[in-house]
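[1] I'll drop the sequence and a predicted model, then ask my questions.
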Amino acid sequence: MYGEAMSDIDSDKWLEAMKFEMDSMGSSQVWTLIDLPKGVRPVGCKWLYKRKLGADGEVTAFKARLVAKEYTQRPGFDFEETYSPVAMAKSIRILLAIAAWYYYEI
């Protein structure tokens, strides 16, 4: 992916999108740099790229995302548990009922 983006005719736009992503992560304090503990393997990362198209099919923006290669992690070695928060349907219905009662705009 990275190699393709850098050899693309729009490589300058991809580099700009990557810089924007890194600046955004830095300003949002997404991570904290630390010394890697002995015996710990770092989780790799890779770049994903996407051209955003307008209604007319023309490219409107170049998006770059830096994502972790979580598939390289080993259960029991690199992590113990996984958790993905999901709202229960009952909770969503209650919130919608409250919003309707008070005429909130959703």
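    All right, it came through fine.

[2] okay, CA-based contacts and neighbour counts for the rest of this
    Fine.

[3] Could you count how many residues lie near the nearest residue to residue 13 once chain neighbours are set aside?
    Distance criterion C-alpha to C-alpha, 6 or more residues apart in numbering; nearest residue to residue 13, sequence neighbours excluded, is residue 62 at 6.6 Å. By other C-alpha atoms under 10 Å, 17 other residues sit near residue 62.

[4] dropping in the other structure now:
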Amino acid sequence: MDGNVQTYKGRLVAKGFPQIHGIDYDETFSPVAMFKSIRILLAIAAFHDYEIWQMDVKTAFLNGKLEEDVYMTQPEGFVTPENAGKVCKLQRSIYGLKQASRSWNLRFNDAIKEFGFIRNEDEPCVYKKVSGSIISFLILYVDDILIIGNDIPTLQTVKTWLSSCFSMKDLGEAAYSLGVKIY
């Protein structure tokens, strides 16, 4: 939040440069929430005194399902002599693949719709769910999620459900998101 590194992470990353369009991948476009949409929803939340909670998806891209057959060489330092000539067939999307962001976004979209959220037609990373007077908004920015709403038990149910679908880090009440400090 203050610009200091909190944790260091190690990840297996595929070298995406040898991927060939039409063979290893077809589509790469993945939407993210526009900053103005986030600001508008934060203003609505402030006006109506809604709760604003934040979650982070751990290793989000690993949740994406590959539609293509993708192979990669074994990572340096992890090749055993008896498997020296073998390659890895990827079962899931990993960081570094050209389609990783898209496959994660499609997987998230399917999951959140299954829970009853409706995707905004004009802003594909903003979702809403209305049940009587209870309203919930969900904003996805790559792997960061803002959950906004007027009913704490409903928001808690959303967080619990998301945690059952994906490996999540609950950041509690939103205090800082995309360079914006939230009071």
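    Here it is on my side, so go on. Everything numeric here is computed off the predicted structure, so don't read it as measured data.

[5] overall similarity of the pair, as a TM-score.
    The TM-score (TM-score structural alignment, normalised by the length of the first structure) is 0.35; 49 aligned residues with a C-alpha RMSD of 2.9 Å.

[6] before we move on, back to that, just confirm the residue nearest to residue 13 of the first structure is within a strand.
    Yes: per DSSP: H, G, I helix; E, B strand; the rest coil, residue 62 of the first structure lies within a strand segment.

[7] Next up, the contacts around it.
    Going by C-alpha atoms under 8 Å, 6 or more residues apart in numbering, residue 62 of the first structure touches 13-14, 17, 49-52.

[8] Repeat that for residue 52 of the first structure.
    59-63.

[9] helix/strand/coil for it?
    Here residue 52 of the first structure is recorded as strand under three-state DSSP.

[10] cool, and residue 48 of the first structure?
    Going by three-state DSSP: residue 48 of the first structure is strand.

[11] so how many other residues sit close to it?
    As a burial measure, residue 48 of the first structure scores 14 neighbours (other C-alpha under 10 Å).

[12] try residue 101 of the second structure
    25.

[13] which element is it on?
    Here residue 101 of the second structure sits within helix 100-114, counting by DSSP states H and E.

[14] That helix: which residues count as buried?
    100-105, 108-109, 111-112 (16 or more other C-alpha atoms under 10 Å).

[15] Over to stretch 156-171 of the second structure?
    For stretch 156-171 of the second structure, the neighbour count (16+ other C-alpha under 10 Å) marks 158-159, 162, 166, 168 as buried.

[16] Which members of those occur in helices, if any?
    Per DSSP state H, helices hold the following members of these: 158-159, 162.

[17] Among the residues you listed, which one sits closest to residue 57 of the second structure?
    Nearest to residue 57 of the second structure out of these is residue 162 (C-alpha to C-alpha; 9.2 Å).

[18] Verify the contact between that closest one and residue 168 for me.
    Yes: between residue 162 of the second structure and residue 168 there is a contact under C-alpha atoms under 8 Å: 7.4 Å.

[19] What helix or strand is residue 17 of the first structure located in?
    helix 11-27.

[20] Need the residues that contact that helix.
    With C-alpha under 8 Å, 6+ apart, helix 11-27 of the first structure has contacts from 5-6, 31, 49, 62-66.

[21] In ChimeraX, how would I select the buried members of the residues you listed?
    Selection command for ChimeraX covering only the buried members of those, criterion 16+ other C-alpha under 10 Å:
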select :5,49,62,63,64
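
[22] Report how many residues lie close to residue 129 of the second structure.
    There are 17 residues near residue 129 of the second structure, going by other C-alpha under 10 Å.

[23] Go ahead and report the secondary structure state at it.
    strand.

[24] Would you mind checking the contacts of residue 62 of the first structure for buried ones?
    Among the contacts of residue 62 of the first structure, those buried by neighbour count (16+ other C-alpha under 10 Å) are 13-14, 17, 49.
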